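> I would like to see how this sequence folds:
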Amino acid sequence: MSTFGQIFRVTTYGESHCKGVGCIVDGCPPGLEITEAEIQVQLDRRRPGQSHLTTPRSESDTVTIQSGTEFNYTLGTPICMTVPNKDQKPHDYTETDFYPRPSHADWTYLQKYGVKASSGGGRSSARETIGRVAAGAVAEKYLKQLGIEIVAFVSAVGPVRLPILDDFSEQSSKDFTALIDSVTRDQVDQFITRCPIKDLSDKMTNEIEKRIVEKNSIGGVVTCVIRNCPLGLGEPCFDKLEATLAHAMLSIPATKGFEFGSGFYGTTLSGSEHNDPFIPDGKGGLKTTKNHSGGIQGGISNGENIYFNVAFKPAATISVSQATSTYDGTQGTLEARGRHDPCVLPRAVPIVEAMASLVIMDAIMIQNSRALANSRLPAIPENLKGINPLQTKIKLT
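Predicted coordinates:
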């Protein structure tokens, strides 16, 4: 389906080479101040042609809000945002009339629908994500007023990787914790790779440049942190917060994996090594000592930083000649044309941030609706909450 979310619902529309793409946002609270310029900031971070490391397709991706706002304030009605496709070159894709591109969606779309877009990737193209980023910018504006910060960055390109991805040593963990505690989008955007660590960024640039010369592509990892997330978000059992984040991230084109918190490395630890003991947070609540849980326990946010990794494959469309088959099974050679990203990672960063914003926004609205309904009922007696208030107080002092 093309709709995501339960209360804050986003529907994206458009194909890579149609007249335009965009989204409809339904369920946005009325009274939120939002402008096209604010949305444009994130779209500019996603658009093609930003550097020599991205596709040269020239699109300004200028957004127009067509409905749902007046005098720059939301009305509570559906918000429609559209972005025109201007730099279209459908003749660059005539070979796909005969060959389904390896690892692309040409074959599967044709089998599913009996028809496919004749140029570009249609709905499977990363151009579809423009609507996600525009909607995410609206959600993010609301979240910022709650103090919530979402920052993503490139942590791996091919073999060039942030140490924490392969080494959970004490020093690597400390360095990573310091990074996600403080990294900002301005710091990330200082580098064309969107990796905020200069020496790693330089190595990533070299890795991508090699693929450009080879007319090939390379994959990698985007890491994202959500700071100041409220406690209590997430809907067990099937809509746990990590499950909705995984759903959101794995719906992004070219994604191949998702892990949060200690991730796959955590499987190598014993329970005593992995468990997060609780300590007082100095504000009347609790915090964990290590945050191996990645800010989520039992599918519910616990107030710590939520962090996760998203794996992206090498872009499927490349200009290297590939031995493959035509739609009728005749073997041949495909030499793709067109303008393609040698590495999708730099442009994927704002998409990951947008999808994280949509997940957290929807989760907050769901939790707020529960809290409002609960506020109409008598208070729950202390002896029914499953804790002994006196014993709890004694243990924490």
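
> hey, let's count contacts and neighbours off CA atoms from now on
OK.

> so for stretch 59-78, what gets flagged as buried?
Residues of stretch 59-78 classed as buried: 59-65, 68-69, 74-76, 78 (neighbour count, 16 or more other CA atoms under 10 Å).

> reformat the residues you listed as a markdown table; add distance to Glu140 and secondary structure.
Below are the buried residues of stretch 59-78 laid out as a markdown table (distance: CA to CA, whole Å; DSSP: H, G, I helix; E, B strand; the rest coil):
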| residue | distance to Glu140 | secondary structure |
| --- | --- | --- |
| Glu59 | 24 | coil |
| Ser60 | 22 | coil |
| Asp61 | 19 | coil |
| Thr62 | 19 | coil |
| Val63 | 16 | coil |
| Thr64 | 18 | strand |
| Ile65 | 16 | strand |
| Gly68 | 17 | coil |
| Thr69 | 16 | strand |
| Thr74 | 14 | strand |
| Leu75 | 17 | coil |
| Gly76 | 16 | coil |
| Pro78 | 17 | coil |
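
> what's near enough to touch the nearest residue to Lys19 once chain neighbours are set aside?
Leaving aside its chain neighbours, Lys19 sits nearest to Asn85 (5.4 Å; criterion: CA to CA, 6 or more residues apart in numbering). Residues in contact with Asn85 (CA atoms under 8 Å, 6 or more residues apart in numbering) are 16-21, 59, 61.

> now the other sequence, so there's something to compare against:
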Amino acid sequence: MSNTFGTIFRITTFGESHGVGIGVTIDGCPAGLAVDVADIQAALDRRRPGQSDLTTPRKEADQVEVLSGLFGGMTTGTPIGLLIRNQDQASHDYSHIEHAYRPSHADYTYDQKYGRRDYRGGGRSSARETAARVAAGVVAQKLLAHYGIEVASYVSQVGAVAVPVGYEELDLSLIDSNPVRCPHPETAERMAALIRQTRDRHDTVGGIVTGVVRHVPAGLGEPVFDKLHAELGKAMLSINAVKGFEYGSGFAGTLLFGSEHNDQFYTDEAGEVRTRTNHSGGIQGGISNGQDIYFRVAFKPVATILQPQQTINDQGEEISLAGKGRHDPCVLPRAVPIVDAMTNLVLADMILRARANKV
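As a prediction, this is how the structure comes out:
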């Protein structure tokens, strides 16, 4: 099983949804970065369950414990160990699926790959694992801050309800002003109403998170196979429930002619190289060009629904199965800090790799 992400700035996560806890080891982080544990906790609080009526009511404090690698509020250059203990498991809610395969879950595929599975909340396949990534992402963010790089993500669409403008026209300081984490207040209200209606129908709904990275230096990315957009795509597609990733103009760019799509260069008044448009999404040839990086991540509806569905058990018998327990009607609000974290991790790794490219 692959549990490690990154080349120089590397993380390895461990633990299961209903085990003792989950955690992460961070290796390759330079010494001398100021890391406040309160900042890690704040990021975990954005991802944790039970934070509003739009999320699962499971109550987890997600209190982080530092096991190693930090001393006096600074990174020491040694592996950083972070642990988050589980506290509010309700494993009995999953006894009915011990032998059943839930539709669109990892139950069947884990059984086929390993010959066994932890059916309590999905075990290692549970999205609870992403809390460890969020904790590690804060450490990566501290490295990015050293270089002036800013990362922000927000909910841009829930179901068919979408923000009507691009990120350039939004005040991203409003992301956390509402429980949906959408910086367009009017749209956020409509999104929240849709999520509540969906929850009341015992159903789920998906959507899109938009990520934005500003003040990125030109030159990040490792062609040929580790292009910056390829690494971002891998990072986002590794998140539970993600079904798609596009950057820059994405699929909409296929509707333009080359004369419309090309980003023409110019030198601004400060002598900086800029582009007149940014259809490339800040990445050309797999390398950052100094413009804003922006991308969109598509999340499917949560697979667990509190309605009867047809499936089979591990004996191949057809059965009817309805979800039980506490689940999100929409994963989008809690996915925002996960997208932030994975973006931070990719860019932190790329910064360290870029330092080895030239004298």
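
> hang on, the earlier thing: from the contacts of Asn85 of the first structure, which land in strands?
Per DSSP state E, strands hold the following members of the contacts of Asn85 of the first structure: 20-21.

> which of the contacts of Asn85 of the first structure count as buried?
Buried members of the contacts of Asn85 of the first structure, counted by 16+ other CA under 10 Å: 16-18, 20-21, 59, 61.

> got a markdown table for those residues, with distance to Leu32 of the first structure too?
What follows is those, written out as a markdown table (distance: CA to CA, whole Å):
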| residue | distance to Leu32 of the first structure |
| --- | --- |
| Ser16 | 31 |
| His17 | 33 |
| Cys18 | 31 |
| Gly20 | 26 |
| Val21 | 24 |
| Glu59 | 29 |
| Asp61 | 23 |
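
> which one of these is nearest to Pro90 of the first structure?
His17 (6.9 Å; CA to CA).

> ok, Glu246 of the second structure touching Phe295?
Yes - between Glu246 of the second structure and Phe295 there is a contact at 5.6 Å, judged by CA atoms under 8 Å.

> more neighbours: which of those two?
Taking other CA atoms under 10 Å, Glu246 of the second structure and Phe295 do not tie; Phe295 has more neighbours (22 against 18).

> and whatever residue of the first structure lines up with that one, what does it touch?
Aligning on TM-score structural alignment places Phe295 of the second structure opposite Phe308 in the first structure. Shown in contact with Phe308 of the first structure (CA under 8 Å, 6+ apart): 223-225, 258-261, 294.

> any figure for the gap between the nearest residue to Phe308 of the first structure once chain neighbours are set aside and Lys112 of the first structure?
The spatial neighbour of Phe308 of the first structure that comes closest, neighbours along the chain excluded (CA to CA, 6+ apart), is Phe260 at 3.9 Å. To Lys112 of the first structure, Phe260 of the first structure is 32 Å away according to CA to CA, to the nearest Å.

> looking at the two, which is more packed in?
Per other CA under 10 Å, whichever of Phe260 of the first structure and Lys112 has more neighbours is Phe260, with 22 against 9.

> that one contacts Asn309, doesn't it?
Yes - the pair Phe260 of the first structure / Asn309 is scored as a contact, 6.2 Å apart, by CA under 8 Å.

> what helix or strand is Gln40 of the first structure on?
Using DSSP states H and E, Gln40 of the first structure falls within helix 36-46.

> check the mean deviation of that helix from the second structure.
By mean CA distance after the TM-score superposition for the first structure, the fitted helix 36-46 of the first structure averages 0.7 Å away from its aligned residues in the second structure.

> before we move on, back to that, save the contacts of Asn85 of the first structure as JSON lines, and put in distance to Ser301 of the first structure too.
Output for the contacts of Asn85 of the first structure, formatted as JSON lines (distance: CA to CA, whole Å):
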{"residue": "Ser16", "distance to Ser301 of the first structure": "36"}
{"residue": "His17", "distance to Ser301 of the first structure": "40"}
{"residue": "Cys18", "distance to Ser301 of the first structure": "40"}
{"residue": "Lys19", "distance to Ser301 of the first structure": "41"}
{"residue": "Gly20", "distance to Ser301 of the first structure": "37"}
{"residue": "Val21", "distance to Ser301 of the first structure": "34"}
{"residue": "Glu59", "distance to Ser301 of the first structure": "38"}
{"residue": "Asp61", "distance to Ser301 of the first structure": "35"}
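
> that older thread, from the buried residues of stretch 59-78 of the first structure, which is closest to Ile366 of the first structure?
Taking CA to CA as the measure, Ile366 of the first structure lies nearest Gly76 of those, at 16.4 Å.

> tell me the secondary structure at Thr267 of the first structure.
With DSSP: H, G, I helix; E, B strand; the rest coil as the basis, the three-state label of Thr267 of the first structure is helix.

> where along the stretch 251-397 of the first structure do the helices fall?
With DSSP state H, counting those that start in this stretch as the criterion, the stretch 251-397 of the first structure has helices at 271-274, 345-375, 389-396.

> what range in the second structure matches the first one?
Under TM-score structural alignment, the alignment places helix 271-274 of the first structure onto residues 258-261 of the second structure.

> how distant is the matching stretch from the center of its chain?
Taking the mean of its C-alpha atoms, stretch 258-261 of the second structure sits 32 Å from the chain's own mean (CA atoms, centre = their mean, to the nearest Å).

> post-alignment, that stretch versus the first structure, mean distance?
Stretch 258-261 of the second structure sits 0.5 Å off on average (mean CA distance after the TM-score superposition for the first structure).

> point me to the helix or strand that includes the closest residue to Ala135 of the first structure other than its chain neighbours.
Once flanking residues are discounted, Ala135 of the first structure sits nearest to Val25: 6.4 Å by CA to CA, 6+ apart. In the assignment (DSSP H and E), Val25 of the first structure maps to strand 20-26.

> list the contacts of that strand.
With CA under 8 Å, 6+ apart, strand 20-26 of the first structure has contacts from 7-15, 76-85, 127-128, 130-132, 134-135.

> now those residues: which count as buried?
Among the contacts of strand 20-26 of the first structure, those classed as buried by 16+ other CA under 10 Å are 7-15, 76, 78-85, 127-128, 130-132, 134-135.

> burial count for the residue nearest to Ala135 of the first structure?
When neighbours are counted by other CA under 10 Å, Val25 of the first structure registers 29.

> gap between it and Val41 of the first structure?
Applying CA to CA, the value for Val25 of the first structure to Val41 of the first structure is 18 Å.

> repeat that for Ala248 of the first structure.
According to CA to CA, Ala248 of the first structure stands 21 Å off from Val41 of the first structure.
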